[in-house]
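**Student:** test case, fold it:
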Amino acid sequence: MSPLTNTIVLAIAGLATQASASTIKVAVGKSGLTFAPDTVTASAGDVLEFHFYAKNHSVVMGDWTDACVPAKTGGFYSGFFPTAANTSNAEVFSVTINDTTPIAFYCSQNTGSHCKNGMVGVVNPSGENTLEAYQAKAKSVSSAESPATVFGGVVSAAPAASSTGTETGASSTASSTSSSSASASTKPNGAASLGVSSVTGMVAIVGAAALFVY
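**Tutor:** From the prediction side, this is the model:
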């Protein structure tokens, strides 16, 4: 296989993976000091889309050893989203999952000790890295920590008429989670969006290029 052929095959595979990714919506503070769902199973390429409710919450990727403390490597932080009662914020925070490594996240609001009182969540729990284990550790902390700046995801306008749940289809590509930080982007703190029409067009271009390989 020539270098050009290999590049085309990899490009098509990457676009196909992106087109089949799921957007997993997580409600932050909609029903008190909770994430809903608080336990998520996600594949590489899936996007966590955090929707914020009253009063003023954040989401931080946490360290498994020290609860309510930001991850020591990579991770993400949304910043705070002040939101009026009985409404959802006009913006969401989206993070792309790079792999299936277990991830803990928490709200770093210290007024009300949100993390300490169980406002945490887990992606792909496994072994000792579970929601219950992280909540148990959080009970003993005096306060939660917030990173200095927003990073690791995309802040964007909330989709129209959205509701918490899971959607399948092409999703905005936000950078990133697990073991790496956000990459440069046309948007603050994240990567540019790539919708279904863009994916279709790029597959057509790549397919046309393949005609000239041999």
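
**Student:** all contacts plus neighbour counts: C-alpha atoms, from now on.
**Tutor:** Noted.

**Student:** quick check: which element contains the residue nearest in space to the middle of the chain?
**Tutor:** By Cα atoms, centre = their mean, the mean C-alpha position of the chain lies nearest to V95, the distance being 2.3 Å. In this structure, V95 sits in strand 88-96 according to DSSP states H and E.

**Student:** next, the structure of the following sequence, for comparison with the previous one:
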Amino acid sequence: MSSSAAGYAAITAAATATTVISSTIEVTSTLTVAAQAANTASATAAAAGQETVHVVQVGGSNGTTIFSPNNVIAAAGDLVQFQFNAKNHSVVQSTFDQPCVPIQNVMPNKTDAFFSGFMANNHTFGKAGVQLVYTIRVKDTKPIWFYCSQAKHCQSGMVGAINAAASGNKTVQAFAALAAGAAVNLSPGENPAAAAASSAVASLGGASSIATATAAVSGVAGATGGGATAASTSGPPLQSVNAAPGRFADAARSGMAGIAYAVIAAFFML
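**Tutor:** Here you go, the predicted structure:
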């Protein structure tokens, strides 16, 4: 048996369950296998009846946020196996037009979308050892788009595709360009408004962005990315957190002036 066939046999032996779903993808359970069992770009079984496994590395050396390769050309029936390296990444299916957003957020009737969950591990890229993997089966040759939903990984270019065109309007490069401008990076089930607020706080920082984020979550009109500008018709204006505190002498003078005005007002009322 060839080394490729042996690698696939090891993967098959390690599988604990297989779930077949209705339309585009068949998802096999998350496995733990020896990386050396199948660590080639395309592990192709030699014997009749065995399958082609396309391997995608999730995360690169030194924690780089990449899928490698970022576009897999697979035939119907092929397996695509995502092998997770150090840090904490995920694989989420999306549409081309809305990268960084789970496909079921855009297509509510999409019941067969895939999501690996977050795969925190210490496996070193390119080294032998135990590695977490997540495998899907391709049912046809239509393009499939995916991304990592950790932090800003999607916006930073951690996106990929299966059967994306090499040219035209819907290439993996065009997909990455759209992802770079995405407002949020969501995992399935995550609240978009809360994610947008968290993103605003993380990217802008400071009291003004926190107020802006709070306004975004609660639907307050007038909040902008430049700070807390939502208008309010009731209550006194709030002091900025980073405003310099007044000196004691200034406060004392203000207090004495207030007392003097009160005495004068009381005199004229008598």
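
**Student:** re the thing from before, list the buried residues of the strand holding V95 of the first structure.
**Tutor:** Of the residues in strand 88-96 of the first structure, S88, N89, E91, V92, F93, S94, V95, T96 count as buried by neighbour count, 16 or more other Cα atoms under 10 Å.

**Student:** thought the residue nearest to the centre of the first structure was touching V47?
**Tutor:** Yes. Using Cα atoms under 8 Å, V95 of the first structure is in contact with V47, at 5.5 Å.

**Student:** quick one, what contacts N124 of the first structure?
**Tutor:** T39, V40, T41, A42, T100, T101, P102, I103 (Cα atoms under 8 Å, 6 or more residues apart in numbering).

**Student:** at 7 Å instead, please
**Tutor:** V40, T41, A42, T100, T101, P102, I103 (Cα atoms under 7 Å, 6 or more residues apart in numbering).

**Student:** which residue packs closest to I11 of the second structure, ignoring adjacent ones?
**Tutor:** Distances taken as Cα to Cα, 6 or more residues apart in numbering put V33 closest to I11 of the second structure, at 6.7 Å, once the chain neighbours are dropped.

**Student:** is the one you found in a helix, a strand, or coil?
**Tutor:** When classified by DSSP: H, G, I helix; E, B strand; the rest coil, V33 of the second structure comes out as strand.

**Student:** mind listing what it touches?
**Tutor:** V33 of the second structure sits next to I11, A14, V130, Q131, L132 when contact means Cα under 7 Å, 6+ apart.

**Student:** trace the fourth one over to the first structure, please.
**Tutor:** It refers to Q131 of the second structure. Matched across to the first structure, Q131 of the second structure falls on A90, judged by TM-score structural alignment.

**Student:** hmm, that match is touching A157, no?
**Tutor:** Yes. Contact criterion Cα atoms under 7 Å: A90 of the first structure and A157 qualify, at 5.9 Å.

**Student:** and the lengthiest helix in the first structure, which residues are buried?
**Tutor:** Ordering each helix of the first structure by length in residues (DSSP state H) puts helix 3-19 first. Residues I8, I12, L15, Q18, A19 are the ones in helix 3-19 of the first structure that count as buried (16+ other Cα under 10 Å).
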